[in-house]
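Participant: Quick one, fold the following:
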Amino acid sequence: MRWIDLHDVGWGECIVLGGDRGGILMVDCGSSNLKLGENGPGFYEYVADSIIPRYREAESRSFFLTHCHRDHLCGLWRILEAAPGYFGALYLPVPPGGEEGRPVLLEFALYAAAFLSRLTGYARVNVSVLTLFTRAARLAGAGAVFPVREGDGFFLDGAEYEVIWPPETGFVYPPELTEAVDALDAMLSAPLLPPCAREFLALRERFCASYRHMCSASPVRGEDAEETRALYNRIEALIPELLLLPCAGDAAALLAAGETQDAYSGALNAACAVFQNVRRGGPGPDDILMTGDAPPESILAASARMYDGYSVLKAPHHGTAGYFFPLEIAADHILISNGPYRGGGEIASGYAELPAVRHCSGNAACSYYKEYGSCCNRLALCGAPPGGAILPVRCPAAARPGARPPCRVRVVSREKNLSCLCDAGRRAQKNF
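Facilitator: I've put the predicted structure just below:
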C-alpha cells in the first residue's frame, strides 16, 4: 500500500487506498452534507470534479461499501452514473441473517418501503439495502458485483484483505426491530383483509429467498439479480393497495416511531462490513483495520480475528463518542472522517489520549479542539520517518502543503492536500 487518501466530505466518508502497482480501492463514498462548507461545492459536484478525475489514471479501480447509509453510499451511485465502467469490482455487504437465518433487515426495509410516506420517515429509515445489489448490477454489470461477509477476501495489487464482520447468519438484531417485524406480520396476517395483504407476505418471502440466492454467487449472476429486481417491482406495484388496508396507519406509526427507526439504523451500523489486511509474516506498515460505522459490540464480536496492533486504524462512525471502543488495540495512525453537520456527533476525546497520530478530515466537531483551540497532534510523535520519530509539525507535509507525508496518509480537501495538523493550513469550520 503506497498511500491513503482521506477525503474531506463533511459528515460522510470516502477513503481511498493506493496499491503498490497503481490500483486503488475506494472504501465508501457518501455525505450527509449537500454542500461542503459555506462557500464550498456541492457534494456531488466534488465527486464529479475532484474524486472521479483524481483516480481516473489508476491501473485498476475497485470499491468496498461498508453499509447502506447515505453518508457512505450516495457518492457511489453518482460515480457509476457519471463514469460507467469506472470500477472493475464492487464489494458489497450482505445483510446478515438473524436467528435461524431470518433476514430481519430485509423484512423491516420492505415494510418501510410499503407503508412509510416518502415525505416523512421514509428518508430516515433508508431502504437502499433492498436494491443495493440489483442497482449495482444494472449500473456496473453483474460480473463486477461481489457480495461479502465474514470470511470473504479480496485483493488490491496482490495484497490480500479479509472481511472479519458480520457473520452470514446468527447475527443478533435489536429486540425492538424483531418485535416490530413480528407486530407488522401480525397486522397483515389478520383475517378478512383484502388479498393484497397475503400477496405482500408471499412476495416478501420470495424476495428474501431470491436475495439470499443472488448473494450466494460471487460475482452475482445477472439472471439472479433480474429475478430479485422483478420481485421487488411486484411488491412496489402493490403499495397503492397496501396503503388502503385498515392497518396501514398503525403500520406506518410503528415504522415511524423513534425507537423503531433508531433500532433499524443501529442495526445497519452493527451489520457494517469490517475488514483488515491479511498478514504475510509479522506486523508491518500495511496493517490496516477498516471499521465503517461498526459499534463497540460489533468490534468486540470480531476482536478474536483482529491483530493486536495496526499501522492504520479507521475510527468507527466518524470517531464519535458513542462508538469509541476501549479495546487494547494499538495503532500508529487513526483516520477520523468527521465534518460539520447538525445531526452528527462530536469526536470522542479518548482518541486524543491514544499514542497515535490522528488524521481528521475536519475539526468542527472535535471536543479537544474546542477546549484547547489547537490540534491534538501537536503533542504527538510520528514514527513514520525513516530517521526516527518526529513531531508532526516537522513533517514535510506540514511544512510544504501538498508534499508527500512519510506516513503515506493524505487528508484531501476540495482545495489541496492537507497535513495531520488540523489547525494549520485549513479554513475554520463550523456546523451548519
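Participant: going forward, measure contacts between C-alpha atoms and count neighbours the same way
Facilitator: OK.
Participant: Surely residue 86 is in contact with residue 80?
Facilitator: Yes - with contact defined as Cα atoms under 8 Å, residue 86 counts as touching residue 80 (6.7 Å).
Participant: Could you grab the helix/strand/coil label for residue 232?
Facilitator: What DSSP: H, G, I helix; E, B strand; the rest coil gives for residue 232 is helix.
Participant: That one contacts residue 207, correct?
Facilitator: Yes - counting by Cα under 8 Å, residue 232 touches residue 207, with 6.7 Å between them.
Participant: With neighbour numbers in mind, choose between the two.
Facilitator: Neighbours per residue (other Cα atoms under 10 Å) separate residue 232 from residue 207, with residue 207 holding more: 24 against 21.
Participant: show me the contacts for the more buried one.
Facilitator: Applying Cα atoms under 8 Å, 6 or more residues apart in numbering to residue 207 gives the contacts 228, 231-232.
Participant: Export those residues as JSON lines, with columns for distance to residue 300.
Facilitator: JSON lines is the format used below for those (distance: Cα to Cα, whole Å):
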{"residue": "228", "distance to residue 300": "34"}
{"residue": "231", "distance to residue 300": "37"}
{"residue": "232", "distance to residue 300": "35"}
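Participant: what residues are up against the closest residue in space to residue 60 that isn't next to it in sequence?
Facilitator: Distance criterion Cα to Cα, 6 or more residues apart in numbering; nearest residue to residue 60, sequence neighbours excluded, is residue 23 at 4.4 Å. Neighbouring residues of residue 23 by Cα under 8 Å, 6+ apart: 58-61, 156-157.
Participant: run this one through as well so I can compare:
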Amino acid sequence: MKIKMYNVGFGEAVLLKKSADGREENLLVDFGSDTPENCIADIGQTTGKNVNVTTEIYNDTKGEEVSVLLSHFHMDHIYGVLETDLLDHVCLKRTYIPNLLLMQSRDNTYSFLQIQILRELFESVYLYEEKKIKFSLYDLLVKLTNNNATLQFVEAGDHFDFAGDSYSVLWPDFGKIKVNKKVSDSLTKLLRLIDADFNDNGEYTLRFIDEYIGALCDAYRRYEETRGDVKIDLDYIKNLQNRIAEYYFPLLLNQNKQIMKLIAASIESIKCQENRISVVFQDFPCELEANLLMTGDIPRPEIKKIESQIKDVHYKVVKAPHHGTPTYYWENLPKSDTIMISNGEPRSQHRKWGKIAYEYAGFYNSNKKCKIICTNYRCQMEDLQQRGAQRCSPCVGVEPFREIIL
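Facilitator: As a prediction, the model looks like this:
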C-alpha cells in the first residue's frame, strides 16, 4: 500500500492507494483545510501559496476507482469535497461518513435516489454557516453520491472493504455518546415508510426502484449495442423519477412532520458533538500486527474508550489524532513504526492550533526505530528534535505531500 499525506496546511487529506485484481484502488480519507485559499481550488486552477492539492489528488487517481471517507464534518476535513470539482471528475465508487443519522436499515447504505427522497430532512441541517456561505448536510450528501456512488453511514462495529482488505470501524460508538433513543426508533419508522414491501427473503426494495434501474440498464445496453448511434428517450426514465418523488414526498411532508422535526433536531445535536464523532478505523490485525490506524480528530476521552481494543497491537502506521496538537496528545499511543502528523500553518487567529505536542518527541525517543512523518513546514519539528525526536527526511521546505510505502 502507498499512503500519501498531502500538504493542506492545518487540515487533512490522506490518500491510500493499493492494487487489487490488477487495478489500482484509492481511498481518500478527508480533504479539507483551515486555509483552503492557499492550497485547494478546482482542478487545474492556481492557489494562493502552495500546489493545488485538488489537482494533485486528481492526477494521482486519474482513471482509477476512488472511494472517500470523511471522518467528521469540520471544514478542515471536508472543504475540498464540498467546494471543488474533484468528485465530478474521479471514478467515484463508494463514500463513508459517521452514522450521525443512526440509520437502522439493512446495511446503512444509501443511493443518490434515496438522498433525494430525504432531501427535505437533510436540507434542514447546516454543517457550516457564515454570512455568505452555507453548507447543508444535503449539499454534502449530493456530492458524495455523485455519479451513482453509494453512501454508507458507519459506526463502531461496522466493517468495510478496500482493495481486497477488510477494515474495522472502532469509533464512533453511539451507545457511548449520549443520544436520544427516540431518534433510532423514529428513523426506523420513517425508513419503513420509505422502504416498500419486504420480499419473501425479508429483504426490502423501494417502490418503483427495480423498474427504474431496469429502464436505466436497458437504455445503457441499447446505447452500447449501437455504439452511441441510438437516441435514448429519457422521458420514461424521468417519469419514473417523478413517480418515485410523488409517492414518497407526501409520506414525509404530510404524515411525518413530527418525526422529521425530531430527527432533524437529533441530527443537529449529534453533529454538534463535532470531533467526538470522528471515525477511527484500522485494518484487521493479524497476530497483533496491523498496517494502519486512522484516528481522525478523536479527543482524549473518546480515545480512552477504544484503547483496550488496540493497546497490544503493533502498527506500521498510526495517524496522530487532531494534527498532533497538545490538547489531543495520546499518552498511550500504540506501538508503531511511523506516526503521521498532518499539521501546517493555520489561520492567524488559530495560531495555537499549529503546535505539535512535545510528548511525541519523548515517545519516539524511547523507540529509535520509529519515525515522525509530517506536513509541517514551519520548522516546529525542530522543537521536537531538540527533545530527541527522530528527524523526518527531508523536514525543511514546502513539500506538496509526504509519502509512505508499506
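Participant: quick one: what's aligned to the residue nearest to residue 60 of the first structure in the second structure?
Facilitator: Matched to the second structure by TM-score structural alignment, residue 23 of the first structure sits across from residue 25.
Participant: Doesn't its match belong to a strand?
Facilitator: Yes - the assignment for residue 25 of the second structure (three-state DSSP) places it in a strand.
Participant: in terms of contact, does residue 166 of the first structure touch residue 150 like I think?
Facilitator: Yes - using Cα under 8 Å, residue 166 of the first structure is in contact with residue 150, at 5.3 Å.
Participant: Which one of the two is surrounded by more residues?
Facilitator: Neighbour tally, residue 166 of the first structure and residue 150, criterion other Cα under 10 Å: the higher count belongs to residue 166, 28 against 20.
Participant: Can you find the partner of the more buried one in the second structure?
Facilitator: With TM-score structural alignment as the criterion, residue 166 of the first structure lines up with residue 172 in the second structure.
Participant: and if you look at residue 291 of the first structure?
Facilitator: Aligned counterpart of residue 291 of the first structure in the second structure: residue 295 (TM-score structural alignment).
Participant: Quick one: neighbours of its match, just the number.
Facilitator: 22.
Participant: quick one: it from residue 306 of the second structure, how far?
Facilitator: Using Cα to Cα, to the nearest Å, one gets 11 Å for the distance from residue 295 of the second structure to residue 306 of the second structure.
Participant: do residue 247 of the second structure as well
Facilitator: Taking Cα to Cα, one finds residue 247 of the second structure at 43 Å from residue 306 of the second structure.
Participant: cool, residue 32 of the second structure as well?
Facilitator: Applying Cα to Cα, the value for residue 32 of the second structure to residue 306 of the second structure is 26 Å.
Participant: residues in contact with residue 126 of the first structure?
Facilitator: Neighbour list for residue 126 of the first structure: 68-70, 109 [criterion: Cα under 8 Å, 6+ apart].
Participant: at 6 Å instead, please
Facilitator: Under the criterion of Cα atoms under 6 Å, 6 or more residues apart in numbering, residue 126 of the first structure has no contact partners.
Participant: just the contacts of residue 207 of the first structure now: which is nearest residue 355 of the first structure?
Facilitator: Nearest to residue 355 of the first structure among the contacts of residue 207 of the first structure, counting by Cα to Cα, is residue 228 at 48.2 Å.
Participant: hang on, isn't residue 66 of the first structure packed against residue 272?
Facilitator: Yes - using Cα atoms under 6 Å, residue 66 of the first structure is in contact with residue 272, at 5.3 Å.
Participant: Quick one: the helices in the first structure, in order.
Facilitator: Per DSSP state H, the first structure carries helices over the ranges 43-46, 52-54, 70-82, 104-115, 121-125, 132-140, 175-188, 195-214, 222-242, 248-256, 258-270, 296-302, 367-372, 396-399.
Participant: what about those helices, which gets the closest to residue 326 of the first structure?
Facilitator: Closest approach to residue 326 of the first structure among the helices of the first structure (Cα to Cα): helix 296-302, 8.3 Å.
Participant: ok, the residue positioned nearest the centre of the second structure - contacts?
Facilitator: By Cα atoms, centre = their mean, the second structure has its centre lying nearest to residue 70, at 1.4 Å. Taking Cα under 6 Å, 6+ apart, we find residue 70 of the second structure in contact with 29-30, 97.
Participant: Tabulate the residues you listed (TSV), appending neighbour count and distance to residue 324 of the second structure.
Facilitator: Below are the contacts of residue 70 of the second structure laid out as TSV (neighbours: other Cα atoms under 10 Å; distance: Cα to Cα, whole Å):
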residue	neighbour count	distance to residue 324 of the second structure
29	22	17
30	27	16
97	22	22
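Participant: Tell me the counterpart of residue 338 of the second structure in the first structure.
Facilitator: Using TM-score structural alignment, the equivalent of residue 338 of the second structure in the first structure is residue 333.
Participant: could you list every residue that touches its match?
Facilitator: Taking Cα under 6 Å, 6+ apart, one finds 312, 356-358 in contact with residue 333 of the first structure.
Participant: Excluding chain neighbours, give the residue nearest to residue 185 of the first structure in space.
Facilitator: In space, and not counting its chain neighbours, residue 185 of the first structure is closest to residue 201: 7.9 Å by Cα to Cα, 6+ apart.
Participant: Give the burial count for that neighbour, as a bare number.
Facilitator: 17.
Participant: Can you find the partner of residue 358 of the second structure in the first structure?
Facilitator: By TM-score structural alignment, residue 358 of the second structure lines up with residue 349.
Participant: Could you do residue 316 of the second structure as well?
Facilitator: In the first structure, residue 316 of the second structure lines up with residue 311, judged by TM-score structural alignment.
Participant: Isn't its match up against residue 284?
Facilitator: No - the pair residue 311 of the first structure and residue 284 does not pass the contact test of Cα under 6 Å, sitting 7.1 Å apart.
Participant: Neighbour count: those two, which is higher?
Facilitator: Set residue 311 of the first structure next to residue 284 and count neighbours by other Cα under 10 Å: residue 311 wins out with 19 against 12.
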